[in-house]
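Participant: dropping the sequence and predicted coords here.
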Amino acid sequence: MTVRVGCSLGYRATGDATLLLNLRPQTHAAHAVIFEALTIGDELPTESFGDSHGNHMLRGRLSPGEHFLRYDAIVAVTSQPDDQGAHASSSSPAAHLPPEVLRYAFPSRYADSDKLVNFAWQHFGHIADGYPRVRAISQWIHENIEYRYGSGVTEMSAWDVLRRGHGVCRDFAHLAIALNRTFNVPARYVTGHMPDIGFPDPENHMDFHAYAEVYLGDRWYTTDARFHVPRIGRIKVSCGLDAVDGAFSTIFGGANLSYFQVWAYQVKHGTVGVGDPLDFTQRLDNQTTIVTEAPYFVPER
């Protein structure tokens, strides 16, 4: 399948500021970037680097005034749905976890698992370790936390979401991460693009999406309490302990986001190029029918 993803961002700076961007998809077994283009207005001075979570970071300096950036990419994705770990082994004890994975088992700013221990054990302590418990946590969040588009609050933690009872995808992800960490299951925050392949969205909300990954056996698996069903075409951009590491932009200094547009939709291979005008009449998703093409990308498993 072929998916076009990207974003157009505008920033208004009142003084000198530094902008940290996290927009480019990570290397992943289920998708591959075929073409991409990043346009930075006014030739802003920038530098690229990778952070400790494997994210592709871009740092730029803003002078006073308006600044516009655009990232556009054509991505090949597998037509197979998420692997959510149904056949995974149980979680590994801390003594056997790889050193680089251990940090994802600790409480963090927005995934404050230390506050949720009693709740977690009361609701999920009787469920078998591994995938059964991970799935039960996802199902409980999906059924008991109301999704309200536009209700996100940047300072809200998993504990706050549980008490409030509603939130956005970021909140669903934080609560899933925190509850899994209470059982010493490493869990991390993930952001990315997710077209509506085989999943009609009548409100047509195409935005950055947040979900979680859990470490079972010897690898990471997707868990997405917002939808609680395997999805097709998920394109991972970043990951980290929580939303601090996964923000698509972080501003240091006097600047504000003034314009924001995101796209993620399936297209026919070879019909759209990076930089072309957005034309949502060409989208093949946002319907129950799944449109596939001759395979030109074989994902790793």
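Facilitator: Done, it's in.
Participant: rest of the way, CA atoms for contacts and neighbours
Facilitator: Fine.
Participant: please list all residues in contact with the closest residue to residue 232 other than its chain neighbours.
Facilitator: Distances taken as C-alpha to C-alpha, 6 or more residues apart in numbering place residue 81 nearest to residue 232, at 4.5 Å, with adjacent residues excluded. Applying C-alpha atoms under 8 Å, 6 or more residues apart in numbering to residue 81 gives the contacts 230, 231, 232, 233.
Participant: put this next to the previous one:
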Amino acid sequence: MLIRLGYEIAFRLPQPTSMLVTLNIHDSRRTDIVIGQELRALPGVPMRQYHDSFGNTCTRLHAPAGLFTLYADAVVQDYGQPDPVAPDAREVPVDQLPDDTLLFLLGSRYCETDQLVSMAWDLFGATPPGWARVQAICDYVHNAIQFGYQHARATKGAVEALQEGRGVCRDFAHSAIALCRCMNIPARYCTGYLGDIGIPPVDAPMDFSAWFEAYLDGRWYTFDARHNTPRIGRVLIARGRDAADAAISNSFGFNTLEKFEVWTDETDDPTLSPRVPVPPMPLGYALT
């Protein structure tokens, strides 16, 4: 299966501004790129890439004052199957976890485990450990939070999302991650592309998506508390402890977001033929 994906994000900058962006497809999917170029800038500026401690491709640049646009357009190959489901996957005791998973047991900026641990054990302590427990957490979060772009807030963590019962995809992910960590299950945040593939079309602007991975039975499995069903066509951009580690852009100076458009569509065309425009994301809700 082929997926055409990309974005156009425009900023109005009152002065030259340094930026750090994480918008390239994750290295684990780079060999799936059929055609297209990743991060480009208009006007063009020097860019330098590096890999952060989570393996994400980050780009440093210094943008000029005025209108500054980041964009990409590509076609990628995908295996076209829903997220794997492994109902028999077992929890790994903490003393047997690999060293590099232990970080994902700890609280982080948006996943406040210290405030949720008692609730988590009350809710899920009697749930069979392993896959069933993670799925029970997803079920709980899915039902506890109402999705809506108008509920986005950059400072909102898992505690406030669960208290308010409203949020966007990252709030679902943060809440489920925090509850998994409370139950001693390593969980990490993911962001990337997820189009309306294999489901009825959704009448809403496209955005980047957020989900999470839980470590069970010696490997990482994908879970999605917002959609709460296996989905087709996820294309990873970045992972981390939470959204602070996987922010698609950080600007070190004042700016105004002027355009935010994302596309992720199944295609049978392996070329970058002219694309049918799609409605942009309402600017008040973008980059959340």
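Facilitator: Noted; the coordinates are in hand. Bear in mind that the values here come from a model prediction, so they are computed numbers and not experimental data.
Participant: after superposing, what score do the chains get?
Facilitator: The TM-score (TM-score structural alignment, normalised by the length of the second structure) is 0.91; 277 aligned residues with a C-alpha RMSD of 1.8 Å.
Participant: returning to that earlier point: looking at the second structure now, which of the contacts of residue 81 of the first structure still hold up?
Facilitator: Counting by both residues aligned by TM-score structural alignment, their matches' C-alpha atoms under 8 Å, these that remain in contact in the second structure are 230, 231, 232, 233.
Participant: now distance to residue 43 of the first structure and secondary structure too, for the residues you listed, in CSV please.
Facilitator: Shown next, in CSV, are those (distance: C-alpha to C-alpha, whole Å; DSSP: H, G, I helix; E, B strand; the rest coil):
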residue, distance to residue 43 of the first structure, secondary structure
230, 41, coil
231, 38, coil
232, 36, strand
233, 33, coil
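Participant: since we're on residue 28 of the second structure, how many residues are nearby?
Facilitator: 12 (other C-alpha atoms under 10 Å).
Participant: so it, which state does it fall into?
Facilitator: Here residue 28 of the second structure is helix, with the state taken from DSSP: H, G, I helix; E, B strand; the rest coil.
Participant: quick one: map it onto the first structure.
Facilitator: Under the alignment defined by TM-score structural alignment, residue 28 of the second structure corresponds to residue 28 in the first structure.
Participant: what strand or helix carries the residue nearest to its match when sequence neighbours are not counted?
Facilitator: Leaving aside its chain neighbours, residue 28 of the first structure sits nearest to residue 236 (7.5 Å; criterion: C-alpha to C-alpha, 6+ apart). Taking DSSP states H and E as the definition, residue 236 of the first structure sits inside strand 235-240.
Participant: what's that strand in contact with?
Facilitator: The contact list for strand 235-240 of the first structure (C-alpha under 8 Å, 6+ apart) reads 22-26, 28, 31, 53-56, 77, 188-194, 245-246.
Participant: now, the residues you listed that are in helices?
Facilitator: Taking DSSP state H as the definition of helices, the contacts of strand 235-240 of the first structure contribute 245, 246.
Participant: next step: the contacts of strand 235-240 of the first structure restricted to strands.
Facilitator: Per DSSP state E, strands hold the following members of those: 22, 23, 24, 31, 56, 77, 188, 189, 190, 191, 192, 193.
Participant: among those, which ones are buried?
Facilitator: The neighbour-count test (16 or more other C-alpha atoms under 10 Å) marks 22, 23, 24, 31, 56, 77, 188, 189, 190, 191, 192, 193 as buried among those.
Participant: how about the first one, nearest residue that isn't a chain neighbour?
Facilitator: If you skip the residues right next to it in sequence, residue 22 of the first structure has residue 248 as its closest partner in space, 4.6 Å away by C-alpha to C-alpha, 6+ apart.
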